[in-house]
Every structure is written in C-alpha cells, then in structure tokens.
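Engineer: Quick one, what's the 3D model for this:
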Amino acid sequence: MALHRDIFWIGRQWAVTGAGIQAVDQRLRGVLDIDIARLWDEGLVQSRRAKPGVNAEDFDRALTMARERFPETAVSAPFLAQLKALGVVETPVVSPVVAPAMQLRAEGRLARFLPQWRVRR
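Structural biologist: The predicted model follows:
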C-alpha cells in the first residue's frame, strides 16, 4: 500500500502517517503496517517488532510518535459509532433546515426554448 498522503514523521524504515505506522519500503505492500485503531494492541506491536529485518530503534521511535499523535480511545467508542451508523442505537433527531420546495414551471413549453438553469448556493 502506498504511503498515506498525510505524513507526520518519517524515519529510515518507518513513517507515521494519517493511516498509522507504515513501512517506508513500498515493496512490502503494507504487510507490516499498523492501523491507527491497532496502535495500542501490544500483541500486534510485538509481532511486528520481532520480524526479521525490522530496525527496532526506528520502529520504537515511530510507535512513540504515533501514540502521541493518536491517543488511545475507549474500546467501546468505535463499536458504538458503528452501532449508531447502522441505526441500532438511536440518536436524537435534529430537525434539518427546511429548504423551499422546487417549482417546475415548464408545463406546456418546448424544452429547447426554455432558458438554461443553474443551482445557486
């Protein structure tokens, strides 16, 4: 996977990006990358650190920078967000601003003789 467009820190082997920690070497195709949601998963971090060829010093520095930038959230927060998106958990309904109804005034006329219209904001 290519490096995310938001790069916050870049080292010799690792980079802290908007996607989390990514390996700078793109030949790995994102195999060793760590997403933001899994930065605090110690099992995953230790397995990545134990891989052969990983520069441990650079990895530790990238991990420290990423954890400062993306602090740990409650475990249930992403789960609740997913439930709200699916509509399982009800959220208070806020009435949207009512836009005036569009009126079409083209009845009985040929379309080629009507003036062109554009939406104005």
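Engineer: all contacts plus neighbour counts: C-alpha atoms, from now on.
Structural biologist: Fine.
Engineer: immediately after the biggest helix by length in the chain, which helix or strand?
Structural biologist: Longest helix of the chain, by residue count under DSSP state H: helix 56-69. Beyond helix 56-69 in the direction of the C-terminus, DSSP states H and E gives the next helix or strand as helix 76-86.
Engineer: elements contacting that following helix?
Structural biologist: Using 3 or more C-alpha pairs under 8 Å, 6 or more residues apart in numbering; DSSP states H and E as the contact test, no helix or strand touches helix 76-86.
Engineer: For residue 14, which non-adjacent residue is closest in space?
Structural biologist: Leaving out its chain neighbours, the residue that sits closest to residue 14 by C-alpha to C-alpha, 6 or more residues apart in numbering is residue 23, at 4.6 Å.
Engineer: Please give the structure of this sequence too, so both can be compared:
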Amino acid sequence: MKKTILMSALLALFVFSCASTSSATVAVGEAKTKVLKILGNPVRTLDNNQNGEILVYADQIFVKDNSEGSQIAGSHYWLYNYVYVNKEGKVTSTRQEKQNYPPQAIDSVKMEGLNLLTSK
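Structural biologist: Okay, here's the model as predicted:
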C-alpha cells in the first residue's frame, strides 16, 4: 500500500515538473480560463488595443557550456509563448519565438508601431 502511494506521488511529481511553456500548448478557440489552467499565470499580460489581450509566457533557457565541471552559467535565451485572447475570452492564435531580452523589456506600445506579429 505504501509503495503504491509513493509511486503515485512520484509519478504526479514527474508529470507536473515537466510542464513548461515550451511543452504545453493550447488550441485556438479555447477559453482563457482553460489556458490559465494549462499554462498557469502569464509572466506578462499586454493590452491588444480593441482586440483583447496578449498573455505572455516565458522560459529562460540556458545553453550548456562544453567545459566539464564549470559552475558558471553559459549563454541563454528566452523562449516566449504568446497567447492572443479576444474580448470574449477565447484564444484567437498563439505564437512562439526565441529572444535575447527578458519579459520586462517587452513594450507593447513600441511593438504596435512596428507591425510585428505580437501586436496583432
């Protein structure tokens, strides 16, 4: 009995620890509440003018250095997952991209003027 409970707990821990922005996906048409259940809270929420909002999820990815035993963090990048939600609370599209800047540096006003995909 104890072995079954322990194995169940370890399996649940493994499943929840493997969830990240890059592996979890949401479908177009999903409700915002379901997105929040799947991906959790976004690191940023941007206003998408009259179209709704953009939920920004980000994972910082470190590239492993080839030197053995190095304790210094190597180079890194940010993997972004943008989830576009309309005024009705439904997902209209999603997009992923790699960037070198952190989530705090995202400026939706500047992005809108550049006509990037993230400012739909």
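Engineer: Do you know the score for how well these two fit?
Structural biologist: Once the chains are laid over each other, their TM-score by TM-score structural alignment, normalised by the length of structure 2 reads 0.21; 44 aligned residues with a C-alpha RMSD of 4.4 Å.
Engineer: circling back to that earlier point, how deep is the residue nearest to residue 14 of structure 1 tucked in, by neighbour count?
Structural biologist: A count of neighbours around residue 23 of structure 1, defined by other C-alpha atoms under 10 Å, yields 25.
Engineer: and what of residue 39 of structure 2?
Structural biologist: 18.
Engineer: ok, now how distant is it from residue 96 of structure 2?
Structural biologist: Distance, residue 39 of structure 2 to residue 96 of structure 2, using C-alpha to C-alpha, to the nearest Å: 14 Å.
Engineer: and if you look at residue 16 of structure 2?
Structural biologist: Residue 16 of structure 2 is 21 Å from residue 96 of structure 2, by C-alpha to C-alpha.
Engineer: Settle it for me: which of these two has more neighbours?
Structural biologist: Using other C-alpha under 10 Å as the criterion, residue 16 of structure 2 and residue 96 rank with residue 96 on top: 16 against 9.
Engineer: Look up the closest residue to that one, ignoring the ones flanking it.
Structural biologist: Sequence neighbours aside, residue 81 is the residue nearest to residue 96 of structure 2 in space, at 4.4 Å (criterion: C-alpha to C-alpha, 6+ apart).
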